[in-house]
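Asks: Have a look at this prediction, sequence included:
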Amino acid sequence: MKTVLSIAGTDPTGGAGIQADLKTIEAHGLFGMSVITVVIAQNTTGVFGMQPVSASLVAKQIDCVFNDIRPDAVKLGMLYDAEIIHVTADRLRAHHAQNIVLDPVMMSSSGHDLLRPDAAKALIEEIFPLCTLVTPNLAEAAALSGSYISTKAQMEQAAQQISETTGGSVLVKGGHLSDCADDLLFTDGQKLWLPATRINNPNTHGTGCTLSSAIACGLAQGISLTGSVKRAKRYLTACIQYGLDLGHGSGPLQHRVEWE
């Protein structure tokens, strides 16, 4: 059985973070494992507190996984601070990890900072070069590229800039575009648009976690990067279309769906 490791923060209501990652991996028929970086008090209405795990314990968790059940792919989510970023990069290099997908979690949808301001540089310099793919949303891509993004042309400029900076592939997610939900994959110097109509569903908590985990599943199974991204987008669309309605805010997705 193929295996995927998620290194990320938690969500006690199960809609995002480690919990959403494991649900996604299970839905793809793979074996999911997890390393917790931050314990977060959050629900569908917002983030109410968090406690980072010590960097040394994050490192030990990673070692425990790789020394016993080596993952075929790794999904990275919330890393929070420079110390956690440093040890995560160090241990991934030491274990020669492959098929790494980063969802560069910087801010929650409710506006709560999920990455310390002094950690962005470490994320770009230490984590990005290890990644097969980085999957920023529009706000994250804007922060990484230093430019405002509201159009598809600006998405193209940002994707190319981020890729040139890090030397890797980038998927700029267009879920916050005003008229569609098109994503842009920039890989090997080529732009590939992945069109999608906007689904009328306000419950989209954890979409970034779900998409990046689904991409990691494809890579773990030996599917090409482009094929993994296309398949993951079909899966995420089905999760949103299911129309699960839980909680008092932006609710979670249904991860067990018919999609292939």
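Replies: Done, it's in.
Asks: switch to C-alpha atoms for all contacts and neighbour counts from now on
Replies: Fine.
Asks: In terms of secondary structure, what does the helix ranked longest in the chain contact?
Replies: Ranked by residue count, the top helix of the chain under DSSP state H comes out as helix 225-241. For helix 225-241, the packing partners by 3 or more C-alpha pairs under 8 Å, 6 or more residues apart in numbering; DSSP states H and E come out as helix 207-220.
Asks: for the helix it packs on, packing partners?
Replies: Going by 3+ C-alpha pairs under 8 Å, 6+ apart, helix 207-220 lies up against strand 3-8, helix 17-27, strand 73-76, strand 100-102, helix 225-241.
Asks: how about the ones you listed in TSV, adding mean neighbour count and distance to Ser56?
Replies: Shown next, in TSV, are these (neighbours: other C-alpha atoms under 10 Å; distance: least, C-alpha to C-alpha, whole Å):
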stretch	mean neighbour count	distance to Ser56
strand 3-8	27	14
helix 17-27	25	19
strand 73-76	27	17
strand 100-102	27	21
helix 225-241	20	32
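Asks: Export these as TSV, with columns for distance to Ala141.
Replies: Output for these, formatted as TSV (distance: least, C-alpha to C-alpha, whole Å):
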stretch	distance to Ala141
strand 3-8	19
helix 17-27	20
strand 73-76	16
strand 100-102	13
helix 225-241	18
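Asks: Looking at the ones you listed, which is nearest to Leu211?
Replies: The closest of the helices and strands packed on helix 207-220 to Leu211 is helix 225-241. By C-alpha to C-alpha, the value is 5.8 Å.
Asks: about what we covered before: how about the helices and strands packed on helix 207-220, which one is nearest Glu83?
Replies: strand 3-8 (14.3 Å).
Asks: Quick check: which helices or strands does that closest one pack against?
Replies: By 3+ C-alpha pairs under 8 Å, 6+ apart, strand 3-8 packs against helix 17-27, strand 31-36, strand 73-76, helix 207-220.
Asks: Pasting the second one now:
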Amino acid sequence: MQTDKIISKIVDWLKNYAETAGVKGYVVGVSGGVDSGVVSTLCAMTGLKTLLIEMPIHQKQDQVNRAWEHINDLKSKFPNVEAVSLNLTPAFEELYRSFNVNDEEFPAEKLALANTRARLRMLTLYYFGQLNGLLVCGTGNKVEDFGIGFYTKYGDGGVDVSPIADLYKTEVYKLAKALNLVESIQNAIPTDGLWDTERTDEQQIGATYPELEKIQKEWGTKDESDYSGRDLEVYKIFKRMNKAAQHKIQPIPVCDIPEEWRN
């Protein structure tokens, strides 16, 4: 993998896009994970204003510590980087009280609340983005965004630009190493941080990122009969999640009205 060329291309792409859009730079939500670590570094490398926001909601302390270790490292290297921590737990708790939903009546409440966390962070990023003349920079990778749809619609999926969405998760880790991110970020176990209990991405999905990437790279060229054993298990996971995620992956459907009906 030609990491130097990829890094240079993404940095130039981000810089040119911001300049064409007439904005000052980017705002990035930093979670303590490798995706946001890589993206925030690439934004910082543009030389444009880069605002990093850490937004804990009942967050695990190790995630907070990783986020700030990375943020402080970036601030020490790039004078264009600013950072702020916004504790969104009180706002989330107030929303929860306002919803007043009985989880016994609505079994999907826990998932809905997890997605609410992501959407609360999204609106926070857009608020500070608008205040500062910045675009919201997404942190989704290729497997999550276009493979299994492992993100929240209008949450972490609500962004202006998506610089690493054509990179697999394993490739993002390679960029993290090439960028010399702090060790805690390079070694971070992927987690979405949306649950009170510790749930890694791979525990939630039921497959590792390398396993999923193998299926995605072969998607459309092989079918179920071509797989066996563990590969078949992962194929079925990928197929099920990909099918369920089409409303995220495909453009928002529009009901077309015949032109002759307008007269």
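Replies: In hand now; what should we look at? In this text the structure is predicted, and so the values were computed from the model without any measurement.
Asks: Do you know the score for how well these two fit?
Replies: The TM-score (TM-score structural alignment, normalised by the length of the first structure) is 0.30; 114 aligned residues with a C-alpha RMSD of 4.8 Å.
Asks: Quick one: the helices and strands packed on strand 3-8 of the first structure as CSV, columns for distance to Asp90 of the first structure too.
Replies: Formatted as CSV, those follow (distance: least, C-alpha to C-alpha, whole Å):
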stretch, distance to Asp90 of the first structure
helix 17-27, 21
strand 31-36, 15
strand 73-76, 14
helix 207-220, 20
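Asks: Which one of these lies nearest to Ala232 of the first structure?
Replies: Across those, Ala232 of the first structure has its closest neighbour in helix 207-220 (5.0 Å, C-alpha to C-alpha).
Asks: Could you figure out how far that closest one is turned away from strand 31-36?
Replies: 130 degrees (axes from the mean of the first three to the mean of the last three C-alpha atoms, to 10 degrees).
Asks: My read is that Asp183 of the first structure contacts Glu156, right?
Replies: No - using C-alpha atoms under 8 Å as the test, Asp183 of the first structure is too far from Glu156 to be in contact (10.1 Å).
Asks: the more surrounded of the two?
Replies: Neighbour count, other C-alpha atoms under 10 Å: between Asp183 of the first structure and Glu156, Asp183 has more, with 25 against 18.
Asks: so what does whatever helix or strand Asn72 of the second structure lives in touch, helix or strand wise?
Replies: Secondary-structure assignment from DSSP states H and E places Asn72 of the second structure in helix 61-77. In terms of contacts (3+ C-alpha pairs under 8 Å, 6+ apart), helix 61-77 of the second structure is packed against helix 34-44, strand 49-54, strand 81-85, helix 183-186.
Asks: Turn those into CSV, including distance to Phe238 of the second structure.
Replies: Shown next, in CSV, are those (distance: least, C-alpha to C-alpha, whole Å):
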stretch, distance to Phe238 of the second structure
helix 34-44, 21
strand 49-54, 31
strand 81-85, 35
helix 183-186, 26
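Asks: Would you mind measuring from the closest residue to Ile185 of the second structure other than its chain neighbours to Gln186 of the second structure?
Replies: In this structure, Ile185 of the second structure finds its nearest non-sequential neighbour in Val34, 5.4 Å apart by C-alpha to C-alpha, 6 or more residues apart in numbering. Distance of Val34 of the second structure to Gln186 of the second structure, computed by C-alpha to C-alpha, to the nearest Å: 6 Å.
Asks: which residues are common contacts for the two?
Replies: Each of Tyr173, Ala176 lies in contact with both Val34 of the second structure and Gln186 under the rule C-alpha atoms under 8 Å, 6 or more residues apart in numbering.
Asks: ok, those two, which is more surrounded?
Replies: Val34 (29 against 22).
Asks: Could you double-check that that one lies in contact with Val172?
Replies: Yes - at 7.3 Å, Val34 of the second structure and Val172 qualify as touching, with contact defined as C-alpha under 8 Å.
Asks: Gln203 of the second structure: what's it in contact with?
Replies: By C-alpha under 8 Å, 6+ apart, no residues touch Gln203 of the second structure.
Asks: so when I look at it, I'm seeing a strand, right?
Replies: No - going by DSSP: H, G, I helix; E, B strand; the rest coil, the assignment for Gln203 of the second structure is helix, not a strand.
Asks: Roughly how far does it sit from Tyr209 of the second structure?
Replies: Using C-alpha to C-alpha, Gln203 of the second structure is found at 11 Å from Tyr209 of the second structure.
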